[in-house]
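Undergrad: next one to model:
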Amino acid sequence: MSQQIETAKTPSPPAKESEGTHLVREIMSGNAVISVLAVVVALVIGGILIAVTDPRVSAASGYFFADPMATLSAIWSSISEAYGALWRGATYDPTARTWQGQLGIFETLTFATPLIFSGLAVTLAFRAGLFNIGAQGQIILGATFAGAVGFGMHLPPVVHLLVVILAGALGGAIWGGIAGFLKAKTGAHEVIVTIMLNYIAISLVLYLLKNQLKDPNSSNPISPQMDANALFPLLLGPNFRVHAGLILAILAVIGVAWLLNRSTLGFEYRAIGANPKAARTAGMLVSRGYITVMLISGALAGLAGVAQIAGTEKSLDSEIAGSIGFDAITVALLGRSKPWGTFFAALLFGAFKAGGTSMAVNADVSIDIVAVVQSLIVLFIAAPPLIRSIFRIKESRREGVSA
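TA: From the prediction side, this is the model:
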């Protein structure tokens, strides 16, 4: 009898995650040390590539055995000059001739602004167990909606900008909400749906730019310029591109952090992301959670589109999103699916973008090296066991559990 009672009290084992879901969860929720070390290893390998492709190093290596110090000195000079130029271009360069060139930190902040919004979009969706690959399409739709009211209407100052922000958030929310609705109602995989929606968004904006939204004074597929009242104010005057969208991005970080960690809705998202079956058993509406989280995620990505069209580009074209939507995935990975981690990861990638040009011009290093370093960061973040083995780090019991 006692044996039967003990058997009845023994809890049943939790449902196992699929291999794909478990892998993504492990990648996204590891500790911050792994992220930092992944960047360090990527920079080291990037430095090796810089040295290998430098003609000075190749010339010095020809007489390595006669004068090994010359080769080592050439290697050091090549790497230090390249990364020094990258650092100065992203922060402060006292040797530049103009204030704009000296204060590269403001270009870093400008590049980081849309990455913050889009990185938060990917982060929030993941915390609810969804992998939003569609930030690119949501950015495009956000920029399209924002542009349509930005150059198609003339409203008073402040009011016009607020309407543009709301329109951009609405455009992104609609595009993200489609994926959330299909996931909730039909079980369609959000990765496949969002990827397909990216292609639809690209084709849709091209069609609109050739027809309804085309600038009649241009032969290129581009929209008219945004109304002056629809633009984000420049924070430091016309000599710098950093704009008030940065303030909105910081507020978004604070808002998402509060949503996830302090609100009932955020608790539901985290519960759904941890175990949808248990959340459903506890009375949570999982389907509603999928829809609402993708609406909010899409709205955040749409704000990245607003930052582009109302902050830096000022008109709509087919390249309005650049690679921001795909970089957002890397930013969220590096930020370990945490709002403030995403913020600092966006700053890092903004620094890569701002400093990459300086490195190419001042150190004669291909800007593609920056793209290689970014790709290596993704590679090493996606392989935490590799980083642990390189640095002989033991796996913590708490690692892999998202806070």
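Undergrad: alpha carbons only for contacts and neighbour counts from here, please
TA: Fine.
Undergrad: centroid residue for this protein?
TA: What sits nearest the mean C-alpha location of the chain, by C-alpha atoms, centre = their mean, is residue 328, with 1.9 Å.
Undergrad: show me what contacts that residue?
TA: By C-alpha atoms under 8 Å, 6 or more residues apart in numbering, the residues touching residue 328 are 115, 116, 118, 119, 122, 135.
Undergrad: ditto for residue 382
TA: Per C-alpha under 8 Å, 6+ apart, neighbours of residue 382: residue 27.
Undergrad: residue 149 too?
TA: Applying C-alpha under 8 Å, 6+ apart, the residues contacting residue 149 are 163, 164, 167.
Undergrad: got a list of what the first one touches?
TA: In this case it means residue 163. Applying C-alpha under 8 Å, 6+ apart, we find residue 163 in contact with residue 149.
Undergrad: alongside the first, I'd like the structure of this one:
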Amino acid sequence: MDVIPRWADVILIPLFSLVLAALLSAGVILAIGEDPVAAVKMMVNGALGSTYGWGYTLYYATNFVFTGLAVAVAFHARLFNIGGEGQATLGGLGVALVCLDLPWPHWILALPAAMAAAGLFGAVWAAIPAWLQARRGSHIVITTIMFNFIGAALLNYLLVNVMRPDGAMDPATRKFPPGTHLPTLHDILGLVGVPFSKAAPANISFLIALGACVLVWALIWRTRLGFQIRALGHSEPAAVYAGIRPVRIVMLTMLISGALAGCMAINNVMGEAERLVLNSVEGAGFIGIAVALMGRNHPFGVLLAAILFGFLYQGGAELALWTNIPRELIVVIQALVILFTGALDNMVRIPLERIFLTLRKRGA
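TA: Take a look at the predicted model:
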């Protein structure tokens, strides 16, 4: 029997970790001579105080949902996929090839094809480290992080030497044709009379991300494959004894994980930039690790954690723009959240375990 109830593990531990990170961040802001209360108010107003702010918050959150789900699926099989950055990068390449090379009359036709290409390219990029882990014993952490750099180098070569339009200076593809442009939340909500900022980049990809959360929940907890993934993650010897083939499960899990990371490109490449540029992922693959840890590898928790990090990104941008707080300090604040919700999880967990154990003994 677990010492901490499931609800406390999902809600209390991340909440207390956030409070500790916020207190330490407030101390850092005070140390440079700024007002932490005013800073928080500006972050909240900038990220949540208008539909423009919400649009950017949900745009960032969409990226983090996909990469967070990718990490969470792998975690359930006890696989640490930190290659989301490279898998999302290759997903963007798949989206660009589909959007540029095929004549699409409407986004309704282009979107499923682009999703399939993004998922396929991300899955293929994850399949190689998965095979090396399953067949050769190569550690998944080492191979996936190496493939991040290989993916970045490959995209750099293609954008500079192959896909860049003639006469262009920046390493990027040409703009996607109008038939591939995705509707924004302004367009979608406008259909039901809800006003939303036209300048915000949030688009239909956010709704796809919500659907991905539901599908991952159904996969992990309502299918035979999901049971096999969790069984392998809990105990490989027991899984083998039950007839589960580890090589098959490792490969399938990483294919699904890579496909989820690759689908992030629907949001940032097809939905926002409408062309493929260098560094379009912007670290979202690594943020997905923190999102999965904070969300306890549950799709609903991943969604909440992704919105939180979207808030930090957009609110931090507002702070850097309108105050004397440097952009580097915003990165420090984000790092503190990651530190307390991930690496220093036991700082909160152990005291809570003692409290619940004491309460249990008194109630016995």
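Undergrad: closest to residue 77 of structure 1 among the contacts of residue 149 of structure 1?
TA: Nearest to residue 77 of structure 1 among the contacts of residue 149 of structure 1, counting by C-alpha to C-alpha, is residue 164 at 48.5 Å.
Undergrad: tell me the residue in structure 2 aligned with that closest one.
TA: Under the alignment (TM-score structural alignment), residue 164 of structure 1 pairs with residue 114 in structure 2.
Undergrad: count of residues packed around that match?
TA: For residue 114 of structure 2, the count of nearby residues is 25 (other C-alpha atoms under 10 Å).
Undergrad: element containing it, please.
TA: Here residue 114 of structure 2, judged by DSSP states H and E, is contained in helix 107-131.
Undergrad: how about the following helix or strand past that helix, which residues of structure 1 does it hit?
TA: The element immediately downstream of helix 107-131 of structure 2 (helix or strand, assigned by DSSP H and E) is helix 140-161. Per TM-score structural alignment, the counterpart of helix 140-161 of structure 2 in structure 1 is residues 190-211.
Undergrad: and if you look at stretch 257-265 of structure 2?
TA: By TM-score structural alignment, stretch 257-265 of structure 2 lines up with residues 297-305 in structure 1.
Undergrad: give me the mean distance between the matching stretch and structure 2.
TA: Superposing on structure 2 and averaging over aligned pairs (mean C-alpha distance after the TM-score superposition for structure 1), stretch 297-305 of structure 1 comes out at 0.5 Å.
Undergrad: contacts for that stretch, please.
TA: So stretch 297-305 of structure 1 is contacted by 113-122, 124-125, 135-136, 138-144, 146, 165, 168-177, 320-321, 325 (C-alpha under 8 Å, 6+ apart).
Undergrad: try it again with 7 Å
TA: Outside stretch 297-305 of structure 1, the residues that touch it by C-alpha atoms under 7 Å, 6 or more residues apart in numbering are 114, 117-118, 120-122, 124-125, 135, 138-143, 165, 168-173, 175-177, 321.
Undergrad: about what we covered before: of the contacts of residue 149 of structure 1, which is the nearest to residue 22 of structure 1?
TA: Distances from residue 22 of structure 1 to the contacts of residue 149 of structure 1, taken as C-alpha to C-alpha, are shortest for residue 167 (36.2 Å).
Undergrad: highest neighbour count among the contacts of residue 328 of structure 1?
TA: Going by other C-alpha under 10 Å, residue 119 tops the contacts of residue 328 of structure 1 with 38 neighbours.
Undergrad: quick one: contacts for the aligned partner of that residue in structure 2?
TA: Counting by TM-score structural alignment, residue 119 of structure 1 corresponds to residue 68 in structure 2. Residues in contact with residue 68 of structure 2, defined by C-alpha under 7 Å, 6+ apart, are 288, 289, 291, 292, 302.
Undergrad: Provide a list of residues in contact with residue 255 of structure 1.
TA: No contacts exist for residue 255 of structure 1 under C-alpha under 7 Å, 6+ apart.
Undergrad: thought residue 46 of structure 1 was touching residue 374?
TA: No - Residue 46 of structure 1 lies out of contact with residue 374 (C-alpha atoms under 7 Å); the separation is 9.4 Å.
Undergrad: is the residue lying closest to residue 372 of structure 1 once chain neighbours are set aside in a helix, a strand, or coil?
TA: Distances taken as C-alpha to C-alpha, 6 or more residues apart in numbering place residue 46 nearest to residue 372 of structure 1, at 7.1 Å, with adjacent residues excluded. State at residue 46 of structure 1, reduced to three classes by DSSP: H, G, I helix; E, B strand; the rest coil: helix.
Undergrad: tell me how many other residues surround residue 46 of structure 1.
TA: 21.
Undergrad: and the gap between the residue opposite it in structure 2 once aligned and residue 324 of structure 2?
TA: Counting by TM-score structural alignment, residue 46 of structure 1 corresponds to residue 25 in structure 2. Remark: distance between residue 25 of structure 2 and residue 324 of structure 2 (C-alpha to C-alpha, to the nearest Å) = 15 Å.
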